[in-house]
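Trainee: Got a predicted model here, sequence first, then my questions.
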Amino acid sequence: MTTQNTPVKVDLWFDTLCPWTWVLSRWLLEVEKVRDVELTFHVLSVSLLNSGQEIPEQYRDEPEAFLDRMRRALAPVRVLAATAKQAGDSAVRDLYTAMGSRIHVGGDKDFENVIEQALAEVGLPAELAEAGRTDAYDGLLKDSTKAGMDPVGLRVGSPILHVDGAALFGPVMSRIPRGEQAGELFDSLAGLAAFPYVYELKRDRLEEPVTS
């Protein structure tokens, strides 16, 4: 278990559309309740990471559908990048929660509608939605993605977690641990992250993410 007197600094880089990342982010909010952590959310774009790359094998039968998904995925993260610039990290966290609740719990795939309603819910200017329709904030989005990815490498995607500076992909989990169970999992992860020569620990995914 972590025993230090100062909070453990935890930084999450997320792409709004990833359901596995959504589950992890809700776990971290549970961890906040039972462990002394300083939690910050940062936006990451899988679309930008995949730009110019070969289409993943599982999508090669439907390349146009994959490319359309990547294009559509840009709008929410662009709005979040604009939010980070104009309103700060705490607003990013709140807006991600409002967006993710609609996408992953409510099942709303109309991202313009999601953006509009989420901005209104958290009290941010409706004009921020314009950022989703342009590349004006793509430079900031790329910088944020780079900050999360550089310490862990480019062969992974969302979610990226930094625990007191130790960078990891994941953990990928299908359910949201709650209460003390959330804290115990975090203790284990923080302990493992302290060993920089540990690179991979994996098993097959046996179920789809349970997002609520």
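Mentor: Now that the structure is in, tell me what you want to look at.
Trainee: okay, CA-based contacts and neighbour counts for the rest of this
Mentor: OK.
Trainee: unless I'm mixing things up, Asp11 is touching Leu161, no?
Mentor: Yes: Asp11 is within contact range of Leu161, at 5.7 Å (criterion: C-alpha atoms under 8 Å).
Trainee: quick one: which of the two has more around it?
Mentor: Using other C-alpha atoms under 10 Å, the more surrounded residue of Asp11 and Leu161 is Leu161, with 26 against 22.
Trainee: which element is that one on?
Mentor: strand 160-163 (DSSP states H and E).
Trainee: ok, and what's touching that strand?
Mentor: Strand 160-163 has contacts (C-alpha atoms under 8 Å, 6 or more residues apart in numbering) with 8-14, 148-149, 152, 167-170, 190, 193.
Trainee: then this one, side by side with the first:
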Amino acid sequence: MYFDPACPWAWMTSRWLLEVERVRPVDVEFRVMSLAVLNEGRDELPETYREFLKTAWGPVRICIAVEQKYGQKAVRDLYTALGNRIHPGGEQRGPELYAAALADAGLDPALAAAADSTEYDEALRASHEAGMRPVGTDVGTPVIHAPGPVDGETVAFFGPVVTPAPKGDAAGRLWDGVLLVAGTPGFYELKRSRTIGPIFD
């Protein structure tokens, strides 16, 4: 799953995928995309979203710094630590949150400094591109790359956008259905208007 830690909908999907791991033979890897990178040069964005994107650079840079220092598996722990504070915790993104989340994950809190550094941007953009290339730029996060219906084939898709995150067998059934439609040649979209926001439980 390609995620941006700032996105509440990606957070909901990530918690669903962790539940899927319990009921299906799935091993989830969490990789970084960036809403800030995705929206570079888009002049039509609302001012509130522009402000949101200004603080979205920090967490993704830190995730890349952690990946480079500790390896890909550490990103999973950091994402959970960041997400718990940002989403159900309602904390503001900033240096104190980043250092605390790194400590929560057993990682070096000094890596919080990566939030304001461009040192990791090349690797960040490469990760973002790897995630978004198969789905295009008309979507955001979450993006999932999963096994396709043909051995060795991968299908990639945006979503699912779901709240609250399904638990138990309901999580498994949603996974089965998502793979079924995403693996259908020529299938592109299922959508309906969202009437509620993320439910963090």
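Mentor: Received the coordinates, thanks. Model, not experiment: these values are computed from the prediction.
Trainee: on that earlier part again, and the contacts of strand 160-163 of the first structure, which two are the farthest apart?
Mentor: Val8 and Met149 (19.9 Å; C-alpha to C-alpha).
Trainee: These two: which has the busier surroundings?
Mentor: Of the pair Val8 of the first structure and Met149, Met149 is the one with more neighbours under other C-alpha under 10 Å, namely 25 against 18.
Trainee: residues in contact with the more buried one?
Mentor: Met149 of the first structure touches Gly157, Ile160, counting by C-alpha under 8 Å, 6+ apart.
Trainee: Trace it over to the second structure, please.
Mentor: Aligned by TM-score structural alignment, Met149 of the first structure pairs with Met132 of the second structure.
Trainee: before we move on, the earlier item: mark which of the contacts of strand 160-163 of the first structure are part of helices, please.
Mentor: Gly148, Met149, Ala190, Ala193 (DSSP state H).
Trainee: Just give the closest residue to the counterpart of Leu192 of the first structure in the second structure, not the sequence neighbours.
Mentor: Using TM-score structural alignment, the partner of Leu192 of the first structure in the second structure is Val181. Using C-alpha to C-alpha, 6 or more residues apart in numbering and skipping residues adjacent in sequence, the residue nearest Val181 of the second structure is Phe187, 6.7 Å away.
Trainee: cool, and Pro151 of the first structure?
Mentor: Ala167 (5.9 Å).
Trainee: can you tell me which residue in the second structure aligns to that neighbour?
Mentor: Residue correspondence to the second structure (TM-score structural alignment): Ala167 of the first structure is matched to Ala156.
Trainee: same deal with Phe41 of the first structure?
Mentor: Under the alignment (TM-score structural alignment), Phe41 of the first structure pairs with Phe30 in the second structure.
Trainee: Distance check, its match against Tyr98 of the second structure.
Mentor: Using C-alpha to C-alpha, to the nearest Å, one gets 18 Å for the distance from Phe30 of the second structure to Tyr98 of the second structure.
Trainee: With neighbour numbers in mind, choose between the two.
Mentor: Set Phe30 of the second structure next to Tyr98 and count neighbours by other C-alpha under 10 Å: Tyr98 wins out with 27 against 20.
Trainee: so the more buried one touches Pro59, yeah?
Mentor: Yes: in this structure, Tyr98 of the second structure is within contact of Pro59 by C-alpha under 8 Å, at 7.3 Å.
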